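Asks: Show me how the following folds:
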Amino acid sequence: MESLNVWAVLVAAIAMHMLGAIWYSPIMFAKAWMQACALTEQQLAQANMAKLMLGTLLLCVLMAFNLAMFIGGTDVNWQLGALYGLLAGFGWVTLALLLLALYEQRSWRYVAINGGYLSLGFTLMGAIIGAWQ
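Replies: Here you go, the predicted model:
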């Protein structure tokens, strides 16, 4: 890899963070996710949202940086970046989540909601990083 495009990493991280805000919102999977995690609205209301948002954004930056280190290169376009992101998101992250969920006796709904977000998020980040070579 010749050089890392810091802007691509930052935009990819922000895109994944925004996807999470939509994915886990009431218009999508908030209620199903809360049921799958056995969380109540009262428990969530007690969380420090500023700390959560800053922490998740930082983690998105680290994940985008990691993905960029794997897929960076002049021969990667947005389609190949999206494919590599999907392979990382589903093949590594979601399957690892499934592995843990089996032992933790989590529901398939839990894996589908969280794994779906991670797979789609990595695909989106890969497309952005691949397009911005």
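
Asks: Could you use CA atoms for every contact and neighbour count after this?
Replies: Will do.

Asks: Leaving out the residues flanking it, which one is nearest to residue 107?
Replies: Excluding the flanking residues, the one nearest residue 107 by C-alpha to C-alpha, 6 or more residues apart in numbering is residue 36, at 6.6 Å.

Asks: just checking, that neighbour touches residue 112?
Replies: No. Distance between residue 36 and residue 112: 10.0 Å, which falls outside the contact criterion (C-alpha atoms under 8 Å).

Asks: ok, back up a step: count of neighbours near the residue nearest to residue 107?
Replies: Residue 36 has 17 neighbours, counted by other C-alpha atoms under 10 Å.

Asks: and the helix or strand hosting it, how far out from the chain's middle?
Replies: Using DSSP states H and E, residue 36 falls within helix 30-37. From the chain centre to the centre of helix 30-37 is a distance of 17 Å (C-alpha atoms, centre = their mean, to the nearest Å).

Asks: Name the next helix or strand following that helix along the chain.
Replies: Sequence-wise, the next helix or strand downstream of helix 30-37 (DSSP H and E) is helix 41-45.

Asks: one step back: which of the residues in the helix holding residue 36 are buried?
Replies: When burial is assessed from 16 or more other C-alpha atoms under 10 Å, helix 30-37 yields the following buried residues: 30, 31, 33, 36.

Asks: Another for comparison:
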Amino acid sequence: MEFNFVAVLVASLVTLLVGFVWYNPKVFGTIWMNESGITEEKAKQGNMLKIFGLTIFYSLMLSSAVPSLVVHQMGAFAMVGGPAFADKALPSYAAFMADYGDAFRSFKHGALHGFTSGLFLALPITAINALFEQKSWKYILINAGYWIVSLTIMGAIICGWK
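Replies: Next up, the predicted model:
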């Protein structure tokens, strides 16, 4: 099993695409701005090259970790040491991959694991930070919802794209 860098690269762009829709003023953007205390003037003062450049970088980091969350075979792949050692692995690895190499490798299954990753990782992290920042539940649900949707789509792409 090879690491699908193209799928990971495409999945890293999901955060931007979902963000353009999610934080649009006609969707959740206006509510998010009110709940976060950001004004349009303040938003326009931001360094967009820095913001979008780092967003792409961090999204690539995140999408690089998603395969271990959504592709079951990554556990077996990691047990033999990754791509450098796959050819030297015991015959049981080859037998396992022959039997289960594509098991649960679908967009639907990846979406399920992406969703649960968002629900059990992104929501608690977002909520904990927001609670200490004394933000509202609207703020928490908007931001966590964005990550849950993003990770669901990322999981679908990475798991289903063989």
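
Asks: Look up how far residue 111 of structure 1 lies from the residue nearest to residue 107 of structure 1.
Replies: 9 Å (C-alpha to C-alpha, to the nearest Å).

Asks: Overlap in contacts, these two.
Replies: Listed as contacting both residue 36 of structure 1 and residue 111 by C-alpha atoms under 8 Å, 6 or more residues apart in numbering is no residue at all.

Asks: can you map out the helices along structure 2?
Replies: Along structure 2, counting by DSSP state H, helices occupy 5-12, 14-22, 29-36, 40-44, 48-70, 73-79, 91-100, 107-117, 123-132, 137-160.

Asks: Quick check: buried residues in the fifth one?
Replies: This means helix 48-70 of structure 2. Burial within helix 48-70 of structure 2, assessed by neighbour count using 16+ other C-alpha under 10 Å, is assigned to 55, 56, 59, 60, 62, 63, 64, 66, 67, 68, 69, 70.

Asks: got it, and stretch 105-114 of structure 2?
Replies: Neighbour-count burial for stretch 105-114 of structure 2 flags 105, 106, 107, 108, 109, 110, 111, 112, 113, 114 (criterion: 16+ other C-alpha under 10 Å).

Asks: now it: how far from the chain's centre is it?
Replies: Counting by C-alpha atoms, centre = their mean, stretch 105-114 of structure 2 is centred 12 Å from the centre of its parent chain.

Asks: now swap in stretch 129-140 of structure 2 and tell me
Replies: Using C-alpha atoms, centre = their mean, the offset of stretch 129-140 of structure 2 from its chain centre is 21 Å.

Asks: Tell me how many other residues crowd residue 44 of structure 2.
Replies: Close neighbours of residue 44 of structure 2, defined as other C-alpha under 10 Å, add up to 9.

Asks: Now residue 28 of structure 1: closest residue in space that isn't a chain neighbour?
Replies: Once its chain neighbours are removed from consideration, residue 28 of structure 1 has its nearest residue in residue 22; the separation is 6.9 Å (C-alpha to C-alpha, 6+ apart).

Asks: Trace residue 53 of structure 1 over to structure 2, please.
Replies: Superposed on structure 2 with TM-score structural alignment, residue 53 of structure 1 falls opposite residue 52.

Asks: so how far is residue 40 of structure 1 from the alignment partner in structure 1 of residue 121 of structure 2?
Replies: Taking TM-score structural alignment, residue 121 of structure 2 has residue 92 as its aligned residue in structure 1. When C-alpha to C-alpha is the yardstick, residue 92 of structure 1 and residue 40 of structure 1 sit 30 Å from each other.
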